[in-house]
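1. Sharing a sequence plus its predicted fold:
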Amino acid sequence: MGRLNGKVAVITGGVRGMGAVHAQRFVAEGASVVLTDLLKDEGDALAARPGEKACFVVHDVSNAAGWDALVETAQEAFGPVTVLVNNAGVGQGTPLLDTTEAEYRRIVDINQVGVFLGMKAVIPSMRRAGGGSIVNISSAAGLVGIPGGIAYNASKFAVRGMTKTVAAELASEGIRANSVHPGYIVTPMTEEYGFSLDHPAVRNTPMRRAAQPEEVTGLVVYLASDESSFSTGAEFVDGGNTAV
């Protein structure tokens, strides 16, 4: 334990699924964590569980002013932000011709614009800290096309590209950026869109199974820690989905 001692982390979408598991593991590894979501009651309960090393902020990732206020809160509570985990996101289950413009823009605003705003907001704080690590949660859908996800695919491919751009721009300042591309993970969101453990898309993956959130969290901890000091602009984890 203690791999994240002294780190100040912001984790979006931190109330359910992977985000909640990330937040709890970060605290256990010694980080001070500001977790965000729109689910206030659940967020308050989750933040109270680890104790004084965590706090919860109601936050819409697609709102620029909200990001500025969030970073201010993190700095006042714990100090300059050194880790950002852009985990918040929404899924999709509609083909191109059934996707409305409003739905497309909503998904892109949350999954793509939210990541852009988050990175832009934390970089001044990371500079004051002397460096930092940005971990952007993309998807296997950020590497290959998935039917029924035109907006989701677009947003997750964009996250991959933005991550590489930021990594190239800020490497000399000690600020790293990497993207994580989970395949099928057992979370409320994947269950909502029908990806159960016996779904054909899960059975046909090379590993023949979905992953538990903890299997992604170990990687996120590594990327947030100083152990990954030479890793930037890279892509990690997809359960073999893009290997075949």
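-> That came through, no problem.

2. C-alpha only now, for contacts and for neighbours.
-> Noted.

3. in the chain, which spans are helices?
-> 17-28, 40-48, 64-78, 101-108, 114-129, 150-170, 188-192, 200-203, 213-224 (DSSP state H).

4. and the ones you listed, which is most packed in?
-> Mean neighbour count, computed with mean count of other Cα atoms under 10 Å, is highest for helix 17-28 among the helices of the chain, reaching a mean of 23.

5. That one to helix 213-224, inter-axis angle?
-> 50 degrees (axes from the mean of the first three to the mean of the last three Cα atoms, to 10 degrees).

6. quick check: angle from helix 17-28 to helix 40-48?
-> 30 degrees.

7. so what secondary structure elements neighbour helix 17-28?
-> strand 8-11, strand 32-37, helix 213-224 (3 or more Cα pairs under 8 Å, 6 or more residues apart in numbering; DSSP states H and E).

8. Can you tell me which of the ones you listed is nearest to T163?
-> Comparing these against T163 with Cα to Cα, the closest turns out to be helix 213-224 (13.3 Å).

9. elements contacting that closest one?
-> Where contact means 3+ Cα pairs under 8 Å, 6+ apart, helix 213-224 is packed against helix 17-28, strand 132-137.

10. what about versus this one:
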Amino acid sequence: MPGGRLDDVDRRHIAAGLAEGLGYAEIGRQLGRPASTVMREVTRNGGPDDYRPERAQQATEQRARRHKQAKPPAPPIPDNAHGRDPEAVAEFTESFTALLIEQGLPRMEARVLACLQITDSGALTAAELVERLRVSPASISNAVAFLEQQGMLRRELVPGARRERYVIDDDIWLRNLVASVQMQNALAAITRRGVEILGPDTPAGARFEQSAEFVVIVGAALRQAMEQWRERLAERSA
């Protein structure tokens, strides 16, 4: 069916066209398909000199079966302490992870952060994250590096061992805010530089000048929020 998936009849037609020396565009025209569709089909199944419709059909069916069998990412294994309802914790974790993703955090980084957040200790080793999230160590390593750069977790050595664990605490959002302020400062500096280079009386320069004013206001608001949070923490400690 034009526009749908290639079937066995289509693949036999492609093989016949290749045998006649037809190009991808002509074969696609006869099938009512884009030439790129024919080219991808032939390239992924042996190329023009070794294309076999039966083998291509079998490979497609195998890929379809693997796709159906693929399971969605498993939710992290929650702590079972304090008499919590495991299903409720798992549902909350999925919702929290989805919100982090909507806010711009990459999927794996969001899963790692949510996994750490729902643990009472707020600290897990790479092996524990691998077990709970059921992903590869490389995925955990890349996610941790990103989150650490954003100030959303920190590393520390496990007491009495050589391995590290990754920790979040009450200052997680404060550290993230510090990173945001640093970024705002850098953005303000470059936008002011843009005004100088482009000229404040030009349309482009005026655009950068307005951007610089906005960035400065945002940076000041972030710094004020940081001070308010530090004051509240000090009050709690007292």
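-> Ah, there it is. Computed from a prediction, not measured in an experiment: that's the story for all the values here.

11. Quick check: TM-score for this pair?
-> The TM-score (TM-score structural alignment, normalised by the length of structure 2) is 0.23; 97 aligned residues with a Cα RMSD of 6.3 Å.

12. coming back round to it: could the helices and strands packed on helix 213-224 of structure 1 be laid out in TSV, adding distance to E192 of structure 1?
-> Shown next, in TSV, are these (distance: least, Cα to Cα, whole Å):
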stretch	distance to E192 of structure 1
helix 17-28	12
strand 132-137	19
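
13. Now for structure 2: which helix has the highest residue count?
-> Assigned via DSSP H, structure 2 shows its longest helix as helix 203-237.

14. separation between I217 of structure 2 and M183 of structure 2?
-> From I217 of structure 2 across to M183 of structure 2, the span is 14 Å (Cα to Cα, to the nearest Å).

15. cool, L100 of structure 2 as well?
-> L100 of structure 2 is 20 Å from M183 of structure 2, where distance means Cα to Cα.

16. Pull out the buried residues from the helix or strand where E94 of structure 2 lies.
-> E94 of structure 2 belongs to helix 86-102 when assigned by DSSP states H and E. Buried positions in helix 86-102 of structure 2, judged by neighbour count with 16 or more other Cα atoms under 10 Å: V89, A90, T93, E94, F96, T97, A98, L100, I101.

17. Return the member of those nearest to V178 of structure 2.
-> Out of the buried residues of helix 86-102 of structure 2, the member with the shortest distance to V178 of structure 2 (by Cα to Cα) is L100, at 18.7 Å.

18. Tell me which residues touch the closest one, please.
-> By Cα atoms under 8 Å, 6 or more residues apart in numbering, the contact set of L100 of structure 2 is A110.

19. so how far is C115 of structure 2 from it?
-> Taking Cα to Cα, one finds L100 of structure 2 at 12 Å from C115 of structure 2.

20. can you check R66 of structure 2 too?
-> From R66 of structure 2 over to C115 of structure 2 (counting by Cα to Cα), the distance is 28 Å.

21. The two: who's more crowded?
-> A count of neighbours by other Cα atoms under 10 Å puts C115 above the other of R66 of structure 2 and C115, at 25 against 11.

22. Does the more buried one lie in a helix or a strand, and which?
-> helix 107-118.

23. where's that helix relative to the chain centroid, distance-wise?
-> A distance of 12 Å separates the centroid of the chain from that of helix 107-118 of structure 2, by Cα atoms, centre = their mean, to the nearest Å.

24. Which strands and helices lie in contact with that helix?
-> So helix 107-118 of structure 2, by 3+ Cα pairs under 8 Å, 6+ apart, packs with helix 86-102, helix 126-133, helix 137-149.

25. Dump these to TSV, plus distance to E156 of structure 2.
-> Shown next, in TSV, are those (distance: least, Cα to Cα, whole Å):
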stretch	distance to E156 of structure 2
helix 86-102	24
helix 126-133	12
helix 137-149	12
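
26. buried sites along the helix holding C115 of structure 2?
-> M108, E109, A110, R111, V112, L113, A114, C115, L116, Q117, I118.

27. neighbouring contacts of stretch 177-193 of structure 2?
-> 150-151, 208-209, 211-212, 215-216, 218-219, 222-223, 226.

28. in it, what's buried?
-> Buried residues in stretch 177-193 of structure 2 (16+ other Cα under 10 Å): L177, V178, A179, S180, V181, Q184, N185, L187, A188, T191, R192, R193.

29. could you check the distance from the fourth one over to E209 of structure 2?
-> Spelled out, it's S180 of structure 2. 21 Å.

30. Done for today, thanks.
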